[in-house]
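>>> need a structure here:
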Amino acid sequence: MQNRLLPALLALAGLLSPLAVAAGTCERLVATGDPEQPPYLWRDPQHPDQLIGASADLLELLAKALGIRIDLVRAGSRPGAEEEVASGRVDLLLGSFPGGARLESMDFIEPALFVQSAVVWMHRERVFPYGGWSDLYGHPGAILADGRFAREFDPLSSTSLPLEEVSTLAEALHKLQRGEVAYLIEEPHAVRAAAETLGMLAEIQPLPPLLSEGLYLAMGRDSACNEPELRARLAAKLAELRAAGLTEGLLQRNAERWKARGLPSSPAAQ
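As a prediction, the model looks like this:
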């Protein structure tokens, strides 16, 4: 079923009135993104120089709907990807939060590709009363060592929660299982995929999302292709694709895809 889903979505994208691209230098765009952001984007274990994931699939649908070529390339780490786009060497940054220096060097295209949530996960046998942020301070927690949530989610970055950084989701879930931490803060699709693979899905319990942020497509302001007309086209087609209800299906498909390929570990573990 997984192999049949994307062609069907591509066929749907083809029905969304593809726009002709004006002749010029921007008949081809180059995109990159964080290579450690499953199920949104990550390195293909079989082809490490290629990026796959829900964001990559949505970008493919967007390119087809617009009738333009968008090549997705790996540009090293998340900071490396941001630098390539900020410099103008790469046109698009895929799946980024609008904040910090990025707002000075990039134009973020509405609507967001996806909405990513930071969720607190507890072990079902050790659930403690929770009514808000303040209830977490008396308990040790875990977060992935890449610090994506701590860096990118402004409300979380301003806290001083007792968070232990761990290398992989598997390590974090085992610590939660053993009672070494009381909670884990992480994106829900990735946690469910990892917990199911480890046989722990029935042992963990999510709380309502702490906060949510949009993952956006951004165009570097120094890109030779950064023109208002092209940004407007990208925004209009992206809105159509989202209105067609594709995003949740792409996330579910890629969570299964990530799980099936052995849950590639974080860069800290490689």
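>>> going forward, measure contacts and count neighbours with C-alpha atoms only.
Fine.
>>> so what's the residue lying closest to Ser87 once chain neighbours are set aside up against?
For Ser87, ignoring the flanking residues on the chain, the nearest one in space by C-alpha to C-alpha, 6 or more residues apart in numbering is Asp222 at 6.3 Å. The contact partners of Asp222, taken as C-alpha atoms under 8 Å, 6 or more residues apart in numbering, are 86-88, 105.
>>> and these, which of them are buried?
Neighbour-count burial (16 or more other C-alpha atoms under 10 Å) applied to the contacts of Asp222 gives 86, 88, 105.
>>> in helices, which of these fall?
Those of the buried ones among the contacts of Asp222 mapping onto helices are 86, 105, per DSSP state H.
>>> want to try JSON lines for the buried ones among the contacts of Asp222, with distance to Gly132 as columns?
Shown next, in JSON lines, are the buried ones among the contacts of Asp222 (distance: C-alpha to C-alpha, whole Å):
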{"residue": "Ala86", "distance to Gly132": "37"}
{"residue": "Gly88", "distance to Gly132": "42"}
{"residue": "Ser105", "distance to Gly132": "35"}
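>>> another for comparison:
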Amino acid sequence: MKLRWLVILCVALSQHACNGSEAARSITVAVAANFYETASDLTEAFTQRYGVDVTLVSGSSGKLFAQITNGAPFDVFLSADEMRANKLEASGHALQGSGFVYALGRLTLWSSDPQLIENNGKAVLRSAKFKHIALANPALAPYGHAAREVLQSLGLLQTLEKHIVTAENVAQVFAMVATGNAELGFLSRAAIVSSTGRASGSRWDVPASLHGPIRQRAVLLLHGAANDGARDFCEFLQSPVALNIIRQAGYDTE
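Next up, the predicted model:
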């Protein structure tokens, strides 16, 4: 009888070890919508090097933040700002001291019309000769918040308020402008750079002096703290290989 229970115990421990090993070979990363395409390129390179499968869950930083605080089983969070990542560390939802800035975002005003902007964004905005300009929700998306700061800096926020249409995130802004539902839209420069071949049109790269810095911060979440794959992913994001991919996608790095 003792031998039988010993065998059962050994089998159970073996299965537990296997399950732990499987978990370490897969991670779930919550990623801000503006960074999704770049994250896809990064995860491909990461998986080839480490053999860890990565599932990406994309959305606005605010929406993902809410899901994390409500118990969503994400291992790593790539926010489009620092505030939400820092809040997760402070609240204990992320591992203390795990945060780092993985990208510096740049804001771009884009139109699918090749003649509309011609790199003279201020003049286009001041003319107000358009029906709709799309912004990501400033309460949820840092790029939307930065866009409103630009309009405030130019003294145009009140004038253009009636033209503003709000999307949940920059991916939706891109879709609205690409389909003609808005003539103009503020989104990340990377959304245009990484969309070569389908993002024709005209654009104005907004001077950084017109809005606050967009410092995109990553954190290792408590759910992934014991997952070696999640830790490896955070280390990989800071490697020369990853930083080169991030810069090629249209972001700056520290």
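>>> send over the TM-score of the superposed chains.
The TM-score (TM-score structural alignment, normalised by the length of structure 2) is 0.53; 203 aligned residues with a C-alpha RMSD of 4.8 Å.
>>> re earlier: how near is the residue nearest to Ser87 of structure 1 to Cys26 of structure 1?
14 Å (C-alpha to C-alpha, to the nearest Å).
>>> can you map out the strands along the stretch 101-250 of structure 2?
Along the stretch 101-250 of structure 2, counting by DSSP state E, counting those that start in this stretch, strands occupy 107-111, 133-136, 164-167, 184-188, 202-205, 214-220.
>>> now the angle from the last one to strand 107-111?
Relative orientation of strand 214-220 of structure 2 versus strand 107-111 (axes from the mean of the first three to the mean of the last three C-alpha atoms, to 10 degrees): 110 degrees.
>>> now for the contacts of Asp222 of structure 1: which two are most distant?
Across those, no pair lies farther apart than Gly88 and Ser105, at 9.2 Å, counting by C-alpha to C-alpha.
>>> give me every residue that touches Val177 of structure 2.
With C-alpha under 8 Å, 6+ apart, Val177 of structure 2 has these contacts: 110-112, 134, 183-185.
>>> hmm, which of the residues you listed are the buried ones?
Listed as buried from the contacts of Val177 of structure 2 are 110-112, 134, 183-185; burial here means 16+ other C-alpha under 10 Å.
>>> now these in JSON lines, with distance to Ala17 of structure 2?
Listed next are the buried ones among the contacts of Val177 of structure 2 as JSON lines, based on distance: C-alpha to C-alpha, whole Å:
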{"residue": "Trp110", "distance to Ala17 of structure 2": "51"}
{"residue": "Ser111", "distance to Ala17 of structure 2": "53"}
{"residue": "Ser112", "distance to Ala17 of structure 2": "53"}
{"residue": "Ala134", "distance to Ala17 of structure 2": "50"}
{"residue": "Glu183", "distance to Ala17 of structure 2": "55"}
{"residue": "Leu184", "distance to Ala17 of structure 2": "54"}
{"residue": "Gly185", "distance to Ala17 of structure 2": "50"}
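>>> among these, which two are most distant?
Taking C-alpha to C-alpha, no two of those sit farther apart than Ser112 and Ala134, at 12.5 Å.
>>> any residues in contact with both of those two?
By C-alpha under 8 Å, 6+ apart, the residues touching both Ser112 of structure 2 and Ala134 are 177, 184.
>>> any idea what Ile133 of structure 2 aligns with in structure 1?
Matched by TM-score structural alignment, Ile133 of structure 2 corresponds to Ala142 in structure 1.
>>> which helix or strand lies directly C-terminal to the helix or strand harbouring Glu44 of structure 2?
Assigned by DSSP states H and E, Glu44 of structure 2 falls within helix 36-50. From helix 36-50 of structure 2 onward toward the C-terminus, using DSSP H and E, the following helix or strand is strand 53-59.
>>> by how much does that next one deviate from structure 1 on average?
Average distance, strand 53-59 of structure 2 versus aligned residues of structure 1 after superposition (mean C-alpha distance after the TM-score superposition for structure 1): 5.0 Å.
>>> how long is stretch 113-128 of structure 2 from one end to the other?
15 Å.
>>> same question, stretch 14-26 of structure 1
With C-alpha to C-alpha, one end of stretch 14-26 of structure 1 sits 20 Å from the other.
>>> try stretch 62-82 of structure 2
12 Å.
>>> then stretch 183-199 of structure 2?
13 Å.
>>> wait, Leu61 of structure 1 touches Ala8, no?
No: at 10.5 Å, Leu61 of structure 1 does not count as touching Ala8 under the criterion of C-alpha atoms under 8 Å.
>>> of the two, who's got more company?
Taking other C-alpha atoms under 10 Å, Leu61 of structure 1 and Ala8 do not tie; Leu61 has more neighbours (24 against 11).
>>> Ile70 of structure 1: what's it in contact with?
Contacts of Ile70 of structure 1 (C-alpha under 8 Å, 6+ apart): 28-31, 59-60, 63.
>>> now, among those, which is nearest to Glu165 of structure 1?
Nearest to Glu165 of structure 1, judged by C-alpha to C-alpha, of these is Ala31 at 29.8 Å.
>>> in a helix, that closest one, correct?
No: counting by DSSP: H, G, I helix; E, B strand; the rest coil, Ala31 of structure 1 is not part of a helix but strand.
>>> show me what it lines up with in structure 2.
Using TM-score structural alignment, Ala31 of structure 1 pairs with Thr28 in structure 2.
>>> how far away is its match from Ser153 of structure 2?
For Thr28 of structure 2 relative to Ser153 of structure 2 (C-alpha to C-alpha), the value is 38 Å.
>>> residues contacting the spatially most central residue of structure 1?
Residue closest to the average C-alpha location in structure 1 (C-alpha atoms, centre = their mean): Tyr40, at 3.8 Å. Applying C-alpha under 8 Å, 6+ apart to Tyr40 of structure 1 gives the contacts 52-56, 95, 251, 254.
>>> a markdown table for these, including neighbour count and distance to Ala218 of structure 1?
Shown next, in a markdown table, are the contacts of Tyr40 of structure 1 (neighbours: other C-alpha atoms under 10 Å; distance: C-alpha to C-alpha, whole Å):
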| residue | neighbour count | distance to Ala218 of structure 1 |
| --- | --- | --- |
| Ile52 | 23 | 18 |
| Gly53 | 24 | 17 |
| Ala54 | 27 | 16 |
| Ser55 | 28 | 13 |
| Ala56 | 22 | 14 |
| Gly95 | 25 | 8 |
| Leu251 | 22 | 20 |
| Asn254 | 25 | 22 |
